[in-house]
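In: Take this sequence and fold it.
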Amino acid sequence: TDYMYVMRCTQEEGGFSRGELARYGNIELSPSSGVLNYGQGLFEGLKAYRRADGPGYTLFRPEENARRMQHGAGRMCMPSPSVEQFVHAVKQTVLANKRWVPPQGKGALYLRPLLIGSGAILGLAPAPEYTFMIYAAPVGTYFKEGMAAINLLVEEEIHRAMPGGTGGVKTISNYAPVLKAQMDARSKGFADVLYLDSVHKRYVEEASSCNLFVVKGGAVATPATAGTILPGVTRRSIIELARDSGYQVEERLVSIDDLISADEVFCTGTAVGVTPVSTITYQGTRVRVQDRRRHAVEEAVHDSDVDPDGPGGGQERMDGCG
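Out: Sure thing, here's the model as predicted:
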């Protein structure tokens, strides 16, 4: 888009000061910058939508992205903008690029905040200077399938994260290692890869770019974030909405058996939204999960002689959630 937002600070300053909008373009970095040599960087992702009820734009919980960046910055020995600075920068970026926000219902303006060690450092140490910036791009759906159900492949050899690592923060170094598994899966017709834990190799963690939920017997479960799973903002929102609606929601270990036997599986994330999963392929066997919950409901309705689409049905609300 036309503009990006830029703000800088040094170790001596101890915090970010006033930022400014600049024309979108290339940035200059020292060959010995911390981000290029040691991967000292974080990024976030959020969206702005054109309002349906009049002029203006809507942001989805930007303060949660700000807090997540602060948490990640602590892990990566970096200063971070305050929540107020982060949200202000996001708003300024949207307003400066308002002509790029798609029409209501036709997409969103994706915002990519970056926090990088831009200062030069040869020895292994935190960079002496940091740059925070936000750029934007209009986007549609993330998967080529659009909003249709997707097919996932369970990866057994490549692991996204390990205990004690950085899987629980949105550091840039988490993403290049999954590219090989993701590209191999897509070459075989899968939309994305599901990763298992690196210790037992039997507990599902997350996909390359999104969190995972399984529905079984009326309960909604998602892998607990215990340092190896990114705490997604959409994930947290689904948990809160489901609990507010009366569903039993569990944050726990989700085994591969739980996944294969689930009535319903769906992914959540800023990019993917809420995307249903059609099939899971594990050890060469493809299991279809998309229609299981509907079949279970039909059987229960047949047994109880209750209209599945009648008022008060919890299943109808879950259709909207998952």
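
In: Only C-alpha atoms from now on, for both contacts and neighbour counts.
Out: OK.

In: before we move on, which element is residue 151 in?
Out: According to DSSP states H and E, residue 151 maps onto strand 150-155.

In: what's that strand packed up against?
Out: If you count contacts as 3 or more CA pairs under 8 Å, 6 or more residues apart in numbering; DSSP states H and E, strand 150-155 packs onto strand 192-196, strand 273-282.

In: what about residue 212, helix or strand, and which?
Out: Judged by DSSP H and E, residue 212 forms part of strand 211-216.

In: in that strand, what counts as buried?
Out: Residues 211, 212, 213, 214, 215, 216 are the ones in strand 211-216 that count as buried (16 or more other CA atoms under 10 Å).

In: The structure of the following sequence is requested for comparison with the preceding one:
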Amino acid sequence: MTINLDWENLGFNYMELPYRYEAHYKDGAWDEGGLVQGNQLSLNIGSPALHYGQSAFEGLKAYRTKSGAIQLFRPDQNAARLADSAAKLLMPAVAVDQFLDAVRQVVAANAEYVPPYGTGATLYLRPLLLGVGPNIGVAPAKEYLFTVFAMPVGAYYKGGMVPTKFMVAETFDRAAHFGTGQSKVGGNYAASLQAGKYAHEHGYGDAIYLDPIEHRYIEEVGSANFFGITKDGSKFVTPKSPSILPSITRRSLMTLAQTACGLEAEETRIPIDGLGDLSEAGACGTAAVITPIQSITYQGNVHQFGDGGIGPVTQKLYDTLVGIQNGDVEGPAGWIMTVQA
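Out: Purely as a prediction, here's the structure:
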């Protein structure tokens, strides 16, 4: 079957594909699960996911290599992070083996929708875990639903690897310290909608959040993590905080900063008034990959990084990471899982 899509001009938009995976948890155990068709879920109106936000999700991608093979990038890390999010919301974890099997099945069944090599597009996968069943009280659900669906996507930020302007969300907080900020749960993203809308309306790619206590230290960039390169060219730095999501892309970049760029990688507090100590900055995540930060506007002042273009370290990190994901560069052991379509 030949899919007729404009692969090079895909946005980051929903598209229904023929197959998804679905499994159910009841009476203390997950069933075997399997592929299903259709994009509609049937939920009891009392489901805690609907009333109290007892839901978590993941995001990962499948890539087509030059030889036509299909591979996934560190899906075991997505499985582990979903388990962490589930524990935070008192949901039963999906076993790593079941998670990986579900992802493999969805990719293989929808293989014709994995974009061709060289188009810049990928197959985005969304695993979703929901607390369901008749339960109107504020308490964990007794039943759960796990589903994985997919769609081909292009760049998350318009233009892809293009320097982008960001602004600080001075009157908005994303998440509280020791709350659910470190988990990939729906409520964190609902809390980001106002600030994101304001940023977009004023010509920025997204809003940057500061810590919720002092409003002094950088935390996240919209739905992505922040990183910077120190002016002396010695360090890759990224925020350390109990209320930011531990990005798999960020974790991978920390490794590549050391192995491919010879830098020291450090998680540390990055003050918003210390931007002058950085020569480059970027937003990173599964959806965004890497978006170079051209400038940050804070309290009416615009701080531009370098000449406003893509810095050399950011470019090298991007080329190395994308090279591994697309099968052109050999990555560390265990980072790639192939899918037999």
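
In: Considering the buried residues of strand 211-216 of structure 1, which is situated nearest to residue 318 of structure 1?
Out: residue 215 (9.5 Å; CA to CA).

In: So the closest one sits against residue 264, correct?
Out: Yes - here residue 215 of structure 1 reaches residue 264: they are 4.9 Å apart, a contact under CA atoms under 8 Å.

In: now the angle between strand 273-282 and the strand holding residue 212 of structure 1, please.
Out: Angle between the axes of strand 211-216 of structure 1 and strand 273-282 is 70 degrees (criterion: axes from the mean of the first three to the mean of the last three CA atoms, to 10 degrees).

In: Now do strand 211-216 of structure 1: which elements does it pack against?
Out: strand 204-207, strand 219-223, strand 264-269.

In: CSV for the ones you listed, including distance to residue 164 of structure 1 and mean neighbour count?
Out: Converted to CSV, those look like this (distance: least, CA to CA, whole Å; neighbours: other CA atoms under 10 Å):
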stretch, distance to residue 164 of structure 1, mean neighbour count
strand 204-207, 15, 25
strand 219-223, 17, 20
strand 264-269, 23, 24
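
In: Out of the ones you listed, flag the one nearest residue 22 of structure 1.
Out: strand 264-269 (28.8 Å).

In: now for that closest one, which elements pack on it?
Out: For strand 264-269 of structure 1, the packing partners by 3+ CA pairs under 8 Å, 6+ apart come out as strand 211-216, helix 233-244, strand 273-282.

In: Structure 1: which residue goes with residue 46 of structure 2?
Out: Taking TM-score structural alignment, residue 46 of structure 2 has residue 32 as its aligned residue in structure 1.

In: Identify the residue range in structure 2 corresponding to stretch 132-141 of structure 1.
Out: Aligning stretch 132-141 of structure 1 against structure 2 (TM-score structural alignment) gives residues 146-155.

In: Could you do stretch 181-191 of structure 1 as well?
Out: Under TM-score structural alignment, stretch 181-191 of structure 1 corresponds to residues 195-205 of structure 2.

In: If we go by neighbour counts, what in the matching stretch is buried?
Out: Neighbour-count burial for stretch 195-205 of structure 2 flags 195, 196, 199, 204, 205 (criterion: 16+ other CA under 10 Å).

In: go on, stretch 84-103 of structure 2?
Out: Neighbour-count burial for stretch 84-103 of structure 2 flags 84-86, 88-89, 91-94, 96, 99-100, 102-103 (criterion: 16+ other CA under 10 Å).

In: what's it aligned against in structure 1?
Out: With TM-score structural alignment as the criterion, stretch 84-103 of structure 2 aligns to 71-90.

In: roughly how far out does the matching stretch sit from the chain middle?
Out: Put simply, stretch 71-90 of structure 1 sits 18 Å off its chain's centre (CA atoms, centre = their mean, to the nearest Å).

In: mind checking the end-to-end distance for that stretch?
Out: 18 Å (CA to CA, to the nearest Å).

In: who are the neighbours in contact with residue 318 of structure 2?
Out: For residue 318 of structure 2, the contacting residues are 289, 290, by CA atoms under 8 Å, 6 or more residues apart in numbering.

In: where does it land in three-state SS?
Out: helix (DSSP: H, G, I helix; E, B strand; the rest coil).

In: Residue 230 of structure 2 and residue 276 of structure 2: what is the separation?
Out: According to CA to CA, residue 230 of structure 2 and residue 276 of structure 2 sit 9 Å apart.

In: swap in residue 37 of structure 2?
Out: 52 Å.

In: Residue 252 of structure 2 -> structure 1?
Out: In structure 1, residue 252 of structure 2 lands on residue 237 (TM-score structural alignment).

In: what does residue 220 of structure 2 give?
Out: Under the alignment (TM-score structural alignment), residue 220 of structure 2 maps onto residue 206.

In: So for residue 38 of structure 1, which of the helices and strands packed on strand 150-155 of structure 1 sits nearest?
Out: Nearest of these (CA to CA): strand 192-196, 24.7 Å.

In: who's in contact with the equivalent of residue 277 of structure 1 over in structure 2?
Out: Here residue 277 of structure 1 is matched to residue 293 in structure 2, going by TM-score structural alignment. When contacts are counted by CA under 8 Å, 6+ apart, residue 293 of structure 2 touches 163, 164, 165, 166, 280, 281, 282, 283, 305.

In: now swap in residue 290 of structure 1 and tell me
Out: Residue 290 of structure 1 touches 149, 263, 264, 265, 276, 277, 278, 279, counting by CA under 8 Å, 6+ apart.

In: now residue 281 of structure 2
Out: 226, 227, 228, 229, 292, 293, 294, 305, 314.
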